[in-house]
Every structure is written in structure tokens, then in C-alpha cells.
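> only the shape, not the letters, is given here:
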């Protein structure tokens, strides 16, 4: 595959992933589909780190735009553009890894929920993971279905972060080849 076509493919693939990451992070602010928990500050700590919004979202979306434009015809489809795409892809890798790490931390620690009358993270620092033991989920009485809510969204963020990391890493290699060898575009198209 041509380095320019590869850049266009990677850039176009990163757009929906970044959008998914942003949406998942925003939804995590509303456990139980209620705004009241966010108003009262009863939000899982990892949600406040905004790994999906900043890391997997903005820090991947900006490089995706440049990477996509690198594969287009014109001034960006040259060795300099491919060199810059390496730097932008590195920023994307950093953002995606941040999103992945925050999502995994959110999965491991579990949600903030009300246990009796106290708001706490009941599954944090436990030897046995709550993910494999659904019998302990009854501890969280509020928000409704917060455990399933967090598992679904943090798992999605982790998966998206992993795919973004892979795609941006591939673009770093592709950018290196494009920088050293040039793009496959003929000179007539310029």
C-alpha cells in the first residue's frame, strides 16, 4: 500500500474512534442516566481524569486530521508532511495510551457508589476482582446499574484506546517510510 493511501486510511479510521472516546467519557459523567450525581460530585474518580475526552479524543483527533491530510494530494503529501505525521502520530499514541491507562484503572478500581448511606469505591484495593464476582455487585445501591454502566463504558474506552495506539504506531512507521522514500504520488498530480 502507498504511504499516502495508508495515511488517509489511518486518519479516516481515527475519526470515529476519537468521537467514540469523547462520547464514552461524557456519558460516564451521568451514571444511572441522571445529572444529579454529577451535580453532587458523586462521580468515579477516573472519569474526572477525562482520559477519553482529552487523551483518546482531542489528543487523537488533532493528529488524525494531520495524518489524513498528509495522504491527500498537494503540499502536505511530501516528505516534510510525512515527517510531521510521525510527530503527530506520537502525540496520538501518548493520548491513546493515557485513555487506555485511565480506562483500565477505572475498570480495576470499580465505580463510586452509595453503599448504605456512604459514598465510596467498595471494590478498590480488593484481592478478588468484582468483575469476576457478580455476587458482590449488590453492595452498590445507587446509582442504578452503575457497575454495568462503568464496565461497558470503561471497556469501550480501553478497547478504543488500544486500537488508537496501534493505528498511531503504524502511522509512525508509515511516516518514516514516507519521509525516507517519499509518497507514491506521481509528480503530475502536483
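That came through, no problem. What you see is a predicted model, and the numbers here were worked out from it, not measured in a lab.
> can we go C-alpha only for contacts and neighbour counts from here?
OK.
> show me where this protein has strands.
113-115, 118-120 (DSSP state E).
> and residue 7, how far from residue 20?
20 Å (Cα to Cα, to the nearest Å).
> quick one, which of the two is more surrounded?
When residue 7 and residue 20 are compared for neighbours, residue 7 comes out ahead with 30 against 20, by other Cα atoms under 10 Å.
> contacting residues around the closest residue to that one other than its chain neighbours?
Distances taken as Cα to Cα, 6 or more residues apart in numbering place residue 71 nearest to residue 7, at 5.0 Å, with adjacent residues excluded. By Cα atoms under 8 Å, 6 or more residues apart in numbering, the residues touching residue 71 are 3, 4, 5, 6, 7, 8, 77.
> kindly reformat the strands of the chain as JSON lines containing mean neighbour count.
Output for those, formatted as JSON lines (neighbours: other Cα atoms under 10 Å):
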{"stretch": "strand 113-115", "mean neighbour count": "19"}
{"stretch": "strand 118-120", "mean neighbour count": "13"}
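> got another, please set it beside the one above:
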């Protein structure tokens, strides 16, 4: 696969990954599919939304910072003519931005999984809003039986684990693809995208019949000039 086709493939795959990251991050603001928790926190009732969701790592890091490079990488791969070395060189810088964004999303997702969700949990004398799994000696991820410690929102642990895991996987794939594009862009900058090779082959195929016809015309002219009786 030449560098141009590889760039197109990477760009196309990055689109859905960036979209998934944005959607997952937005969904984290609506645990139990309710809007009241975000509203209560906005009104000053205290923490209701998991802290790592507010960092917007899926929207900014795994989303916008990957989506913009994906557009450039995809368009660079589609352009033909002269190997587009300049575009491939710029794709290295854009891919580096994607790497930074993916790393940001990856890091925040890991912290979100390790710390657990913000929820209302039992604590004498009254239930309390906070992160009950943060200071446990053993990870709550290995002990699903303690997930019921969160009373509200309903099934918030499963909700957060599912979304942060999805963000983690998406960020990992984005990181791999953007890092690979940096290498691919370097080769494309040095060698071209192979598209100009296709253009040259097409031009040669189109030129051969023209040259053959020109040769025939010259031969006919020579024959006519050599035999005056044919004039």
C-alpha cells in the first residue's frame, strides 16, 4: 500500500473514532439518562457529575484534536499530482496534534476508570455525594459486588465504566493511527504518495498511440516525397 492510500485509510478510520469520543464524553454528563444531575450541579447543589467528564477529553482531545488532523490526512491522501510531498510533510505535524489529543483522552479515561464515578452513597448519618471508590485498598473494578454502594444515579458505575472504557479504546486506536501517520507522512514526504507514478503511467499509455500515429504520418510523408509519381 502506497503512502497516499495509507493516509486515506487512516483519515477515514479516524472520523468515526473522533465522533465516538465526542458522543461518549457528552453522554457522561447524563448518568441514568437524566439531565437533572447536570442541572443540580450547575445550580450549586454540589458535585453530581464525575470530575473527569468535565475535562472534556473526549470532545477536545479524542474529538476535535483528532478530527481536524483526520480531515487534512484524508485530503492529503486523495490529492494526486507531484506526489503531494508538501501535504505529506504537513500531515506529520497534524498527526502529532492528533497524538497529543489522543494521549489526553487516554490519560483522563484511565483516571476516570481508576477513581470511579461521582454518586450518592451510604455514609452515616446521611447519604453523601462523592467518589466512594477512590480511597479503597483494592480496585472496585475487580469487585463488582460493591458497585451497589452507589445509590444514585441508578447503575452509574456500569454507565461510567462502559463509557470510559469506550473512550480508552478509541483513544488507543487514535494514538496508534496518528503515530503511524507520522511515520507514513515522513516516507510520503521523501518518496511521494505514489499518485504521481500513476499519473506518469497514465500519460505514457496515452502518449504511445500518439507517437505511433506520428511515426506513421512521417513514414507516409517520406514515401510521397521519394516517389514523385505518387504526388
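Sure, I can see it. Since we're looking at a predicted model, the values are computed, not measured.
> figure out which of the strands of structure 1 is closest to residue 159 of structure 1.
strand 113-115 (24.2 Å; Cα to Cα).
> sorry, back to before: aligned partner of the residue nearest to residue 7 of structure 1 in structure 2?
Per TM-score structural alignment, the equivalent position to residue 71 of structure 1 in structure 2 is residue 77.
> repeat that for residue 167 of structure 1.
Residue 167 of structure 1 maps onto residue 177 in structure 2, with residues paired by TM-score structural alignment.
> before we move on, the earlier item: could you see which of the contacts of residue 71 of structure 1 carry over to structure 2?
Contacts conserved in structure 2 for the contacts of residue 71 of structure 1, using both residues aligned by TM-score structural alignment, their matches' Cα atoms under 8 Å: 3, 4, 5, 6, 7, 8.
> wait, which of these is closest to residue 171 of structure 1?
For these, the closest approach to residue 171 of structure 1 (Cα to Cα) belongs to residue 7, at 6.7 Å.
> any idea how far that closest one is from residue 154 of structure 1?
28 Å.
> tell me where structure 1 has helices.
For structure 1, the helices defined by DSSP state H occupy 3-27, 36-40, 45-48, 59-70, 79-109, 146-181.
> so which elements touch the shortest one?
Here helix 45-48 of structure 1 is seen to pack against helix 79-109 when contacts are counted using 3 or more Cα pairs under 8 Å, 6 or more residues apart in numbering; DSSP states H and E.
> try the first one
Helix 3-27 of structure 1 sits against helix 59-70, helix 146-181, with contacts defined as 3+ Cα pairs under 8 Å, 6+ apart.
> compared with structure 2, how much does the longest one deviate?
Looking back up the chat, that one is helix 146-181 of structure 1. Compared with structure 2 after fitting, helix 146-181 of structure 1 deviates on average by 0.3 Å (mean Cα distance after the TM-score superposition for structure 1).
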